[in-house]
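1. Got a predicted model here, sequence first, then my questions.
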Amino acid sequence: MSVRSGQSLRDACAAWLDLKRAQDKRATSLDNWTTALETHVYPYLGAVRVSDLRPEHVERLYLDLRRHGKRAGKCRTAGVTCAEHGCRPENHSGLAPKSVQHVHGALRAVLARAVASGALAVNPADDPRAREALPKRTKDTRRVSEGDYWTDAQARAFLASVAEDPLRVLWSLALATGLRRGELAGLLWRDVDLDGGTLRVRRSTTAVRGTAVSTTGKTDAAARTVPLGPSTVTALRAHRRDQRAAALAAEPGTWTDTGHVFTESDGQPVHPDRLTKRFSAASERAGLPRVGASRMPPLRRDADAPARGACLHRRPRARP
C-alpha cells in the first residue's frame, strides 16, 4: 500500500485498515484500530491532505481528545458532531489515556506508511510536540490481594448453588483450571483429551461490537496444555453424554453441531458476554459478593479444587 501526497488522511487510513484486514489481523486489534481512526481521527483530520499534515495537527488532536474526547449522548467525538445534536464540546469528558495511546499507535502506523511512500519527509506523530501531548504511560502496580477473591467456603457455596445450572460444568472447569472467559467459550471437544486427563487451549472467543469472534492465542502462554483432575474428567464425560442426548432429541434443523464444549440449547457456542452476565447473576443468587474484576474465586491448587487466579475476563496478575 503506497500513500500519495495529495491523498486525504481519511483515504490513507482506510487503505491501511484494508491492508490489515487482508493480512488477517486479529478481529479485536482491527476493531481497536478502526475505532481509533474512524471515531477519533477522521472527524478532526480526515479531510487534511497527507502532505499538509504537521506536528501541530497531531498535537492538537491528542490534547482535544484528552480534554473532551469521550463520546457523550449522540455525539461521536469531542464536540465534532455536537452541533448536529444541540450538544456542546464541554459536555464531553476526556478520553482515557489508554484510548489516546491507541489513537496514537494507529495514526503513527498510517503516517509511517506515508513516510515510506515518500508522501511525507518525517512522521508528524513522532515529533516531540505530538509526543508531549500524549498522556504519560502509567504502570499499574496494584497487587492482587485476598480481598479480590472469595474464600474457600464461598467458592464451594457457589458450586453448590449452581448444581442445577446448565453451565454448572463450565463454572466448575473455570474454577479447576483458571481458563479465561474467552477460552471457555471457544473450547472445542477435539481439544479435550478425557482419556489423558488434559485439554489444550488453542483459541479464544471474544466479543467484538457484540459479535462473538474466535481467534487463536496471541502468545505461547495462551496456547497451552492444562491438566484435568479425575472429578473434572468425570463431569466433562457426563456433560458430553448430556450434550449428545440433547442433539439426538432435538427437532430436525434445531441443533447445530459446532463442536464446542459449552453451547446454548441449539448447539451454538455460548457468547462470552452472556457468560459474564450469567456468572454475575449466579453469584448474586448465591448471595456472594462480586470479586475483583469479575474474577472467579480461588481455592487451594490441586487436581480438582478451583485454581487460584481463575477468571472470566483476563489472567490476574501474580499474587504477592
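-> Sure thing, it's come through.

2. For the rest of this, base every contact and every neighbour count on C-alpha atoms.
-> OK.

3. Would you mind confirming that Ala174 makes contact with Leu184?
-> Yes - contact criterion Cα atoms under 8 Å: Ala174 and Leu184 qualify, at 7.4 Å.

4. list the helices and strands the helix or strand that contains Asp64 packs on?
-> Using DSSP states H and E, Asp64 maps to helix 55-68. Judged by 3 or more Cα pairs under 8 Å, 6 or more residues apart in numbering; DSSP states H and E, the packing partners of helix 55-68 are helix 97-117, helix 128-133.

5. Which positions within the last one qualify as buried?
-> This means helix 128-133. Going by neighbour count (16 or more other Cα atoms under 10 Å), the buried part of helix 128-133 is Arg129, Ala130, Arg131, Ala133.

6. so can I have JSON lines of those residues showing distance to Ala249?
-> Shown next, in JSON lines, are the buried residues of helix 128-133 (distance: Cα to Cα, whole Å):
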{"residue": "Arg129", "distance to Ala249": "66"}
{"residue": "Ala130", "distance to Ala249": "63"}
{"residue": "Arg131", "distance to Ala249": "62"}
{"residue": "Ala133", "distance to Ala249": "62"}
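
7. so which of these comes closest to Ala14?
-> Using Cα to Cα, Ala130 comes nearest to Ala14 of those, at 22.1 Å.

8. Name the nearest residue to that closest one, sequence neighbours excluded.
-> Glu59 (4.2 Å; Cα to Cα, 6 or more residues apart in numbering).

9. How about Thr198?
-> Leaving aside its chain neighbours, Thr198 sits nearest to Pro227 (4.4 Å; criterion: Cα to Cα, 6+ apart).

10. Okay, one more to line up with it:
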Amino acid sequence: MAEWLYEEGIGEARAALVDHGRILEALIEREGPQVRAGALASGRLTHTVIPRKRGIARLDSGEEILIEPIPPKVAEGAQVLIEIVREAIPEEGRAKLAKGRIAPPGSKAHPGPSLLQRLHATGKVVIPCPAHEEDRLEAHGWGELMEEAMRGEVGTEAASLRIFLTPAMVLIDVDGSLPPAQLGPKGSKLAALAIRRMGLSGSIGIDLPTMNNKDERLIAATQVDKNLPLLFERTAVNGFGFIQIVRRRERASIMEVLRANPVLTAALALLRRAERHEGAASGAGAVTLAAAPAVTGLLHRNRDWLARLERRRGGAVALKEDASLAISAGYVA
C-alpha cells in the first residue's frame, strides 16, 4: 500500500508518496511568508483591472493577490476576506501572483493547510523521517528525482522526455530509439508518471511521435488514463502526435520550486546532507559546509538555519567558501 514519507527539513519540508520502492508523488514546501492555497486571508482591494472581473488586492502581510471575480458591491479600497485558490507561482521573468476570490459573508480568516496537514488529509499512512534514522527518501530515489527536475530530462535512450516550463503551459517532448508505434505508448506512460511525480499542473502539452493510425494514437492516450490519477482533462492524440492535459493548479511544481532559486535549492540540499552526515546519529559532530560563494553567502544571511543545524547535530557548524565549486557541488566535511 502506498504511504507518505515526510521529512521536516531545515528551510523546507519534503514528502514522497512511495509504493514498492518507487516515488509516485513528491512535494516540497519551503518556509516563507507567502500565503498558502486554502487560506482565508484579510486584505484590501487596491485597484480594479477589469470591472467586476479582475482586480489586485494587497493582503495585510503585504503580498499582492489576483482577484477573480469582483462582486458588484466591492469597490476599490474595500477591506475584503480572500479565499486563496492558487499560491504564487515562480516563472522566468516575473512571478505569477497568487490567485483568490472574495470569501462569502460570515467567513473567518484562517491559514492554509501545511504540507503535513495535507498529507494527513489524504487518509494514507504518514511516516516521519528524522535525520538520525535511515534516509528513506533517498532509498526511494529522491536525489535522482531532484536531478531530473532540475535538468528537465527523464528516461533512457529507448524513450526519454525533455520537459520545458513556459508561462503558457508545460511542454513535454518525447523522443527515443523505439519505433513510433511503441514509442507513442511508452512515451505517454513515461510523461504521465513524470507529471504525477513532479506535480506538474495547469495546461500540459505532450509531443509524441507521429503515429500511423487512430488505433496507435488511442493506445497512447489510454496510457495517460492508466497512469495519471484523476482529476484531469485531456484531448485525444491528434494526427501530429500531440495531446493536451489540463490539471487543477494550486501550487508550484517540484520543477518550479527547485528552479526558481538555484542558490537556495543548493543551500537547502547542503543542509539536508549536513543533517545526515556521519556522526549525526550519535548526536555528535561539528561539521564544515564547503560551497560556492553564493551558497555560503545565503547561509550567512540565514543564521537561524545554521543554528537549527547545530542544535540537531549537537555540534558547531562552520562555512567554507570555495569559488572553484559549482553552485550545486557543495559538500560536508
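-> It's in. This one's a predicted model, so the numbers in the text were calculated from it and none came from an experiment.

11. Can you give me the TM-score here?
-> Once the chains are laid over each other, their TM-score by TM-score structural alignment, normalised by the length of structure 1 reads 0.23; 126 aligned residues with a Cα RMSD of 6.6 Å.

12. Overlap in contacts, Ala174 and Leu184 of structure 1.
-> Contact with both Ala174 of structure 1 and Leu184 is made by no residue, according to Cα atoms under 8 Å, 6 or more residues apart in numbering.

13. Could I get the buried residue list for the helix holding Asp64 of structure 1?
-> Quick answer for helix 55-68 of structure 1 (16+ other Cα under 10 Å): Pro55, His57, Val58, Glu59, Leu61, Tyr62, Leu63, Asp64, Leu65, Arg66, Arg67, His68.

14. got it, and stretch 242-250 of structure 1?
-> Buried residues in stretch 242-250 of structure 1, counted by 16+ other Cα under 10 Å: Gln243, Ala247.

15. Packing partners of the helix of greatest length in structure 2?
-> In structure 2, with assignment by DSSP state H, the single longest helix is helix 180-198. Counting contacts by 3+ Cα pairs under 8 Å, 6+ apart, helix 180-198 of structure 2 packs against strand 22-30, strand 160-165, strand 170-175, helix 214-227.

16. just so I know, which of these lies nearest His120 of structure 2?
-> Here strand 22-30 is closest among those (Cα to Cα), at 13.6 Å.

17. Just want the angle from the closest one to helix 180-198.
-> 40 degrees (axes from the mean of the first three to the mean of the last three Cα atoms, to 10 degrees).

18. now for strand 22-30 of structure 2, which elements pack on it?
-> The contact analysis (3+ Cα pairs under 8 Å, 6+ apart) places strand 22-30 of structure 2 against strand 12-19, helix 180-198, helix 254-260.

19. what about 10 Å?
-> Other helices and strands packing on strand 22-30 of structure 2, by 3 or more Cα pairs under 10 Å, 6 or more residues apart in numbering; DSSP states H and E, are strand 3-8, strand 12-19, helix 115-121, helix 136-139, helix 142-151, helix 180-198, helix 254-260.

20. The shortest one: which residues count as buried?
-> Of all the residues in helix 136-139 of structure 2, those buried under the rule 16+ other Cα under 10 Å are Arg136, Leu137.

21. Next: the last one.
-> For helix 254-260 of structure 2, the buried set under the neighbour-count rule, 16+ other Cα under 10 Å, comprises Ile254, Met255, Glu256, Val257, Leu258, Arg259, Ala260.

22. can you count the residues close to the closest residue to the second one other than its chain neighbours?
-> Setting aside the residues directly before and after it, Met255 of structure 2 is nearest to Ala149 in space (Cα to Cα, 6+ apart), at 4.9 Å. By the criterion of other Cα atoms under 10 Å, Ala149 of structure 2 has 22 neighbours.

23. hmm, back to that, which of the helices and strands packed on strand 22-30 of structure 2 is buried the deepest?
-> With neighbours taken as mean count of other Cα atoms under 10 Å, these reach their highest mean count in helix 180-198, at a mean of 23.

24. tell me the angle it makes with strand 170-175.
-> If you take the same axes, to 10 degrees, helix 180-198 of structure 2 sits at 140 degrees to strand 170-175.

25. Determine the longest strand present in structure 2.
-> As assigned by DSSP state E, the longest strand anywhere in structure 2 is strand 40-50.

26. That one: what's the following helix or strand?
-> Later in the chain than strand 40-50 of structure 2, the nearest helix or strand by DSSP H and E is strand 54-59.

27. mind listing the helices for the stretch 201-333 of structure 2?
-> Using DSSP state H, counting those that start in this stretch, the helices of the stretch 201-333 of structure 2 run over 214-227, 254-260, 262-275, 293-301, 303-313.

28. Leu19 of structure 1 versus the residue nearest to Ala130 of structure 1, what's the distance?
-> Distance from Glu59 of structure 1 to Leu19 of structure 1, counting by Cα to Cα, to the nearest Å: 26 Å.

29. again, but for Pro227 of structure 1
-> Counting by Cα to Cα, the gap from Pro227 of structure 1 to Leu19 of structure 1 is 40 Å.

30. more neighbours, the two?
-> It is Pro227, of Pro227 of structure 1 and Leu19, that has more neighbours when counted by other Cα under 10 Å, with 18 against 13.

31. I figured that one was touching Leu173, is that so?
-> No - look at Pro227 of structure 1 against Leu173 with Cα atoms under 10 Å: they stay out of range, at 11.0 Å.

32. Determine which two of the buried residues of helix 55-68 of structure 1 are furthest apart.
-> Between all members of these, the farthest pair (by Cα to Cα) comes out as Pro55 and His68, at 20.0 Å.

33. So Ile127 of structure 2, which state does it fall into?
-> Secondary structure state of Ile127 of structure 2, per DSSP: H, G, I helix; E, B strand; the rest coil, is strand.
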